[in-house]
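> structure for this input, please:
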Amino acid sequence: MSTAPPNDPDDAAEDAEDIADDVSADDAARDRRFDVELGTTAAVVVLFLVLRLLAVSHWHWNTVAAVADTFDFSDSFAIAFGTIAGQPWVTGVFVAILLPLALIRLLWPLPEHKGQITVSNVLAVVALAVVAFAMTYTYRNPWTLVGAAAFGLVLVLIRVFVHAGVLRRFAVGAITQIALIAGIGILVLAAVDDHPWMSEERIATTTHGTIDGWVLDEAPGFVHVLTADRDVLILPTGDITDRRLLD
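Below you'll find the model as predicted:
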């Protein structure tokens, strides 16, 4: 009959130290990933706003400076929403790509993504579905939903029947890099949408006649207006006799 050797206190202490070191390393890696993701998100937001200012100004530097002088970060949400609504065909294409990717990642995740369902994944699917429905209802055009269904079917067929090669790598890469695709889509929208984020107005004045443009800012005593020719006019409020929204 054999007896097991007694546990060595030094070995137990070393094992505990190794476990603590592994936990610390994992925590440090997660912190680094979070810092990278946060920094990337901030960079995308800044680049998005810069591209929107450039596009709205028709890439004229002096106009960019004048528009930026009236910019307020509280307008960021209005700018983002206006960008999505300003170019419906471009938005529709990206929604048709992103919606099936987000659904597949949520409902049929890759092996490395199993157990990683987060609130952000669910909210992304809900937001994309709402945008797709709203665009379909507004424009009476089903092509966003049809395109999403077609692209999703292609991805499913590739995952089921193609086990290697370029198509497989394309499908897996698209599902894995959905955040990158979304970021590229947002920046493309920002660069191609030259419509300002506020409603266009017809402004009657005593000094400049009637002006069609967008009111950038209403400072005490003055109104900053971006005209259709992408000039920024500063009008005294006393010179404005009428303002009407244009359809």
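> please make it C-alpha for all contacts and neighbour counts, starting now.
OK.
> all strands of this protein, in order?
Remark: strands assigned in the chain by DSSP state E are 201-205, 210-219, 222-227, 232-236, 240-245.
> dump those to JSON lines, plus mean neighbour count and distance to Trp143.
Converted to JSON lines, the strands of the chain look like this (neighbours: other CA atoms under 10 Å; distance: least, CA to CA, whole Å):
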{"stretch": "strand 201-205", "mean neighbour count": "18", "distance to Trp143": "32"}
{"stretch": "strand 210-219", "mean neighbour count": "19", "distance to Trp143": "32"}
{"stretch": "strand 222-227", "mean neighbour count": "20", "distance to Trp143": "34"}
{"stretch": "strand 232-236", "mean neighbour count": "18", "distance to Trp143": "38"}
{"stretch": "strand 240-245", "mean neighbour count": "13", "distance to Trp143": "31"}
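> one more, so I can put them side by side:
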Amino acid sequence: MTTGNDHTGGGGAGSALTGAALLFVLLRLLAVSHYDWHTAFALLHTLDLEDAPGLFLGTFMADSRISSALLVLMVPLTVFYAVGTRSRAAPLATAVLVAFLVAHVLTYHRWWVPVGAVVLTVLVVVVERLRRRPGLTGVVTFVLRRFGYVVGAVALVVAALVATPWVPLERIGTDEPFEGYVMETSPGFLKVLGAQEREFRILRAEDVRSRTELADH
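Alright, predicted model coming up:
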């Protein structure tokens, strides 16, 4: 009986994770297409299974403003989660976030990001020490025990709001040069999403004279 229940629980968790991943991909397709159904459908056919890590990480790295806010929020929460739960995966996750933080600051010179993370950490500590007072009982504990749900909710909100695709912005040199995102490179063809109008185009490779990646976007 116990074994059966364990399998059921594991299957339920796996189904929930799969559903959340599908919802994340759907929201990304809709967001980058500015919620145009036809464009989102066209983009769907540029994705492959091996694109999943790039799609996920690219979502959080594409918009520097979103990245800044997420780092301020997630670094302290992850550190507290690592300390509070002593999970084996938590230190690795913390190290990855700190690496992202260092790279982000060195690239964009936003020194307020680590300062904001420290300030939020201090606020969390203060709330934790005041948690026995009326109205504050177990606030931090409540959040940390639901850390996975918090991370999932943040990921879905970001997926729905970030309109920047998960690939670099490029200047495409054709008869009429334009800025866009190369979503897929097939033999002889490029599938491109326009940066401004979000028009989905299929270009012949021979018509593309140059491709220049634009760093500031």
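> quick one: TM-score?
TM-score for the superposed chains, counting by TM-score structural alignment, normalised by the length of the second structure: 0.86, backed by 214 aligned residues with a CA RMSD of 2.2 Å.
> could I get the strands of the first structure as a markdown table with distance to Arg168 of the first structure?
Output for the strands of the first structure, formatted as a markdown table (distance: least, CA to CA, whole Å):
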| stretch | distance to Arg168 of the first structure |
| --- | --- |
| strand 201-205 | 51 |
| strand 210-219 | 48 |
| strand 222-227 | 49 |
| strand 232-236 | 51 |
| strand 240-245 | 51 |
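> let me know which of the ones you listed is the nearest to Ala78 of the first structure.
Ala78 of the first structure lies closest, by CA to CA, to one member of the strands of the first structure: strand 210-219, at 12.5 Å.
> what's the mean distance for that closest one versus the second structure?
Taking mean CA distance after the TM-score superposition for the first structure, the mean distance separating strand 210-219 of the first structure from the aligned residues in the second structure is 1.9 Å.
> what stretch of the second structure does that strand fall on?
Using TM-score structural alignment, strand 210-219 of the first structure lines up with residues 177-186 of the second structure.
> relative to Gly84 of the second structure, how far out is the residue nearest to the spatial centre of the second structure?
By CA atoms, centre = their mean, the second structure has its centre lying nearest to Phe60, at 3.4 Å. Per CA to CA, to the nearest Å, Phe60 of the second structure is found 26 Å from Gly84 of the second structure.
> got it, and Val158 of the second structure?
Counting by CA to CA, the gap from Val158 of the second structure to Gly84 of the second structure is 26 Å.
> which of those two has more neighbours?
Val158 (20 against 13; other CA atoms under 10 Å).
> map that one onto the first structure.
Val158 of the second structure maps onto Leu189 in the first structure, by TM-score structural alignment.
> same question for Gly10 of the second structure.
Using TM-score structural alignment, the partner of Gly10 of the second structure in the first structure is Phe34.
> from the chain's centroid, how far away is stretch 159-166 of the first structure?
Distance of stretch 159-166 of the first structure from its chain centroid, counting by CA atoms, centre = their mean, to the nearest Å, is 30 Å.
> same thing with stretch 62-74 of the first structure?
21 Å.
> rewinding a little: if I look at the residue nearest to the match of Val158 of the second structure when sequence neighbours are not counted, how far off is Arg168 of the first structure?
In this structure, Leu189 of the first structure finds its nearest non-sequential neighbour in Thr83, 6.6 Å apart by CA to CA, 6 or more residues apart in numbering. Using CA to CA, we find Thr83 of the first structure at a distance of 33 Å from Arg168 of the first structure.
> now check the second structure for the residue matching Leu180 of the first structure.
Match for Leu180 of the first structure (TM-score structural alignment): Tyr149.
> ditto for Val146 of the first structure
Aligned partner of Val146 of the first structure by TM-score structural alignment: Val115.
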